[in-house]
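**Q** could you work out the structure for the sequence below:
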Amino acid sequence: MSFQLPPLPYDYQVLEPFVDKETMNLHHTKHHQTYVNNLNGATKDSDIVAICQNIKNYPVAVRNNGGGHYNHSLFWKWMAPVGSSNVAPTGTLKEKIEATFGSVDEMKKKFTDAALTRFGSGWAWLGVQKDGSLAISSTANQDNPLMAGVADVEMIPILGLDVWEHAYYLKYQNRRAEYIQQWWNVVNWDEVVKYYDNFASKNNPVPINQ
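**A** Next up is the predicted model:
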């Protein structure tokens, strides 16, 4: 089967005022759709997780568009309308964050710093390493931490933030710091906890269809 653009789990306008309707529409229907189209033209393989994990075996077109498809498929689910999910991590993940970073707020500061200091286009990540420990990192372009031999820190991502300019420029222009700060208001912590509990804590990458 060829890759397909996943539907959003909400309407385009419901993340306002933090993420605007026009950006969400363009980001989903144009940018993500282009990654899907290009990926289908670059490979006949259909397991996006396996593609990412073995990315060194693929040409650059698969790396760029496969990463774009995987990253965005989860990115949409990492956000939710205000009031529709917990405002902070819960359960074992919360305890793990506190043990690793000192507090949830300190984790958010380190994550924010990773997003702010990523030069040019890329992503910031919170993930689980092979030894079960949490880590924060960033990657360039559409790379992600599943990409062995590419990512500086290899891990299973459970939260990611797109810091390409197309993700925020219509509303925030060059104010990446403001975009990051406001984005925390729409993080879907219930989904992040689910990704940790059901997948990453068991050393299993998060599938895009779950």
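**Q** can we go C-alpha only for contacts and neighbour counts from here?
**A** OK.
**Q** which residues in the chain form helices?
**A** With DSSP state H applied, the chain shows helices at 21-26, 33-42, 48-53, 60-75, 91-101, 104-117, 169-172, 176-183, 189-198, listed in chain order.
**Q** most tightly packed of those?
**A** Ranked by average neighbour count under the criterion mean count of other Cα atoms under 10 Å, these are headed by helix 60-75 at a mean of 22.
**Q** which elements pack onto it?
**A** On a contact count with 3 or more Cα pairs under 8 Å, 6 or more residues apart in numbering; DSSP states H and E, helix 60-75 meets helix 33-42, helix 48-53, strand 156-162.
**Q** for comparison, sequence B:
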Amino acid sequence: MGSADALKAQLKELSDRRAALELEVAQRSARLETAGVGMGGALVDGEGFPRADVDVAAIRADRHAIITLTNDHKALTRQMEVLLHQLHALSSLPGAAAPQPAAAVAARPPPPVASGQHMANGSGSPIAHQAGHSLHQPFAVVDEVTSGSPAAAAGLQLGDQMCSFAGVTQQTAGTLQAVAAALQGNEGRAVEALVLRHGAPLALQLTPQRWGGRGLLGCHLRPL
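**A** The predicted structure follows:
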């Protein structure tokens, strides 16, 4: 197991590679949609001959590439999850110092439900832990923070575990979908969030807002 800084650097590299895959998939998918065939549209006419109104060879190449890229994306995500677990293990070692804010990780992602968190300022106040309280049960972990995003500037860290966001908790049905809805419904307004950082609860104030990158906050949550 490497050092925390080395693990963060590896996560950054893998995330950049994953973002590049996502961009290529998006570009190829756009071409298929423009051609009106998508991933499953017929490439032969009613008599079984290749269609003359589309570039059949190019469409087949794009479809094959999308399948390959999607598999590569899944493999990179699995690698990132392993590294993230290693990073958590390092932070839990006796006497381990709390790491500095995680190296910014390129965002992303069209995969599942993504949502980022923007902290209006860099301040977060530790709060007393109440054992067994449902509020302190995390439902997702921050597995990406986009470089230059509001989340990165505010100090949200890779590995923070989200316990509540704008009233959404582990007991909320469809938690990540509810977070996404809360983001849209609170654009430009500060909302309260609670995360676990190295096992300690931390109250944060986050403000969803437009910026130069994807989403309103610029990070990604992976369900636990």
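**Q** superposed, what's their TM-score?
**A** The TM-score (TM-score structural alignment, normalised by the length of structure 1) is 0.29; 101 aligned residues with a Cα RMSD of 5.4 Å.
**Q** tabulate the helices of structure 1 (JSON lines), appending distance to Pro157 of structure 1.
**A** As requested, the helices of structure 1 are exported to JSON lines (distance: least, Cα to Cα, whole Å):
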{"stretch": "helix 21-26", "distance to Pro157 of structure 1": "22"}
{"stretch": "helix 33-42", "distance to Pro157 of structure 1": "20"}
{"stretch": "helix 48-53", "distance to Pro157 of structure 1": "12"}
{"stretch": "helix 60-75", "distance to Pro157 of structure 1": "9"}
{"stretch": "helix 91-101", "distance to Pro157 of structure 1": "13"}
{"stretch": "helix 104-117", "distance to Pro157 of structure 1": "13"}
{"stretch": "helix 169-172", "distance to Pro157 of structure 1": "25"}
{"stretch": "helix 176-183", "distance to Pro157 of structure 1": "18"}
{"stretch": "helix 189-198", "distance to Pro157 of structure 1": "9"}
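**Q** nearest to Ile156 of structure 1, of those?
**A** For those, proximity to Ile156 of structure 1 was assessed by Cα to Cα; helix 189-198 is nearest, at 9.1 Å.
**Q** okay, the angle between that closest one and helix 91-101?
**A** On the basis of axes from the mean of the first three to the mean of the last three Cα atoms, to 10 degrees, helix 189-198 of structure 1 is oriented at 90 degrees to helix 91-101.
**Q** show me what helix 189-198 of structure 1 is packed up against.
**A** Going by 3+ Cα pairs under 8 Å, 6+ apart, helix 189-198 of structure 1 lies up against helix 91-101, strand 156-162.
**Q** who wins for proximity to Val193 of structure 1 among those?
**A** Proximity to Val193 of structure 1 (Cα to Cα) singles out helix 91-101 among those, at 6.3 Å.
**Q** for Tyr179 of structure 1, give its distance to Gly66 of structure 1.
**A** Distance, Tyr179 of structure 1 to Gly66 of structure 1, by Cα to Cα, to the nearest Å: 25 Å.
**Q** what does Asn40 of structure 1 give?
**A** Asn40 of structure 1 is 9 Å from Gly66 of structure 1, where distance means Cα to Cα.
**Q** need the next SSE after the strand or helix carrying Ser164 of structure 2, C-terminal direction.
**A** Using DSSP states H and E, Ser164 of structure 2 maps to strand 161-165. Following strand 161-165 of structure 2 in sequence order, the next helix or strand is helix 175-185 (DSSP H and E).
**Q** biggest helix in structure 2 by residues?
**A** If you go by DSSP H, structure 2 has its longest helix at helix 56-91.
**Q** in that helix, what's buried?
**A** By 16 or more other Cα atoms under 10 Å, the buried positions in helix 56-91 of structure 2 come out as 59, 62-63, 66, 69-70, 73, 76-77, 80, 83-84, 86-88, 90-91.
**Q** by contact count, what packs against it?
**A** When contacts are defined as 3+ Cα pairs under 8 Å, 6+ apart, helix 56-91 of structure 2 packs onto helix 4-35.
**Q** on that earlier part again, now the helices and strands packed on helix 60-75 of structure 1 in a markdown table, with distance to Glu106 of structure 1?
**A** Putting the helices and strands packed on helix 60-75 of structure 1 into a markdown table (distance: least, Cα to Cα, whole Å) gives the following:
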| stretch | distance to Glu106 of structure 1 |
| --- | --- |
| helix 33-42 | 34 |
| helix 48-53 | 30 |
| strand 156-162 | 15 |
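**Q** among the ones you listed, which is nearest Leu93 of structure 1?
**A** Proximity to Leu93 of structure 1 (Cα to Cα) singles out strand 156-162 among these, at 10.4 Å.
**Q** what residues does the helix or strand just after the longest helix of structure 2 touch?
**A** Counting by DSSP H and E, the next helix or strand C-terminal to helix 56-91 of structure 2 is strand 125-126. By Cα atoms under 8 Å, 6 or more residues apart in numbering, the residues outside strand 125-126 of structure 2 that reach it are 200-204.
**Q** can you confirm Trp143 of structure 2 is in a strand?
**A** To be clear, residue 143 of structure 2 is Asp; Trp isn't right here. Yes - under DSSP: H, G, I helix; E, B strand; the rest coil, Asp143 of structure 2 falls within a strand.
**Q** quick one: it and Gln161 touch, right?
**A** No - using Cα atoms under 8 Å as the test, Asp143 of structure 2 is too far from Gln161 to be in contact (9.3 Å).
**Q** out of the contacts of strand 125-126 of structure 2, which comes closest to Leu32 of structure 2?
**A** Leu32 of structure 2 lies nearest to Leu204 out of those, by Cα to Cα, at 42.7 Å.
**Q** count of residues packed around the closest one?
**A** Leu204 of structure 2: 24 surrounding residues under other Cα atoms under 10 Å.
**Q** buried sites along the strand or helix carrying it?
**A** If you go by DSSP H and E, Leu204 of structure 2 is part of strand 200-206. Neighbour counts over strand 200-206 of structure 2 (16+ other Cα under 10 Å) mark 201-206 as buried.
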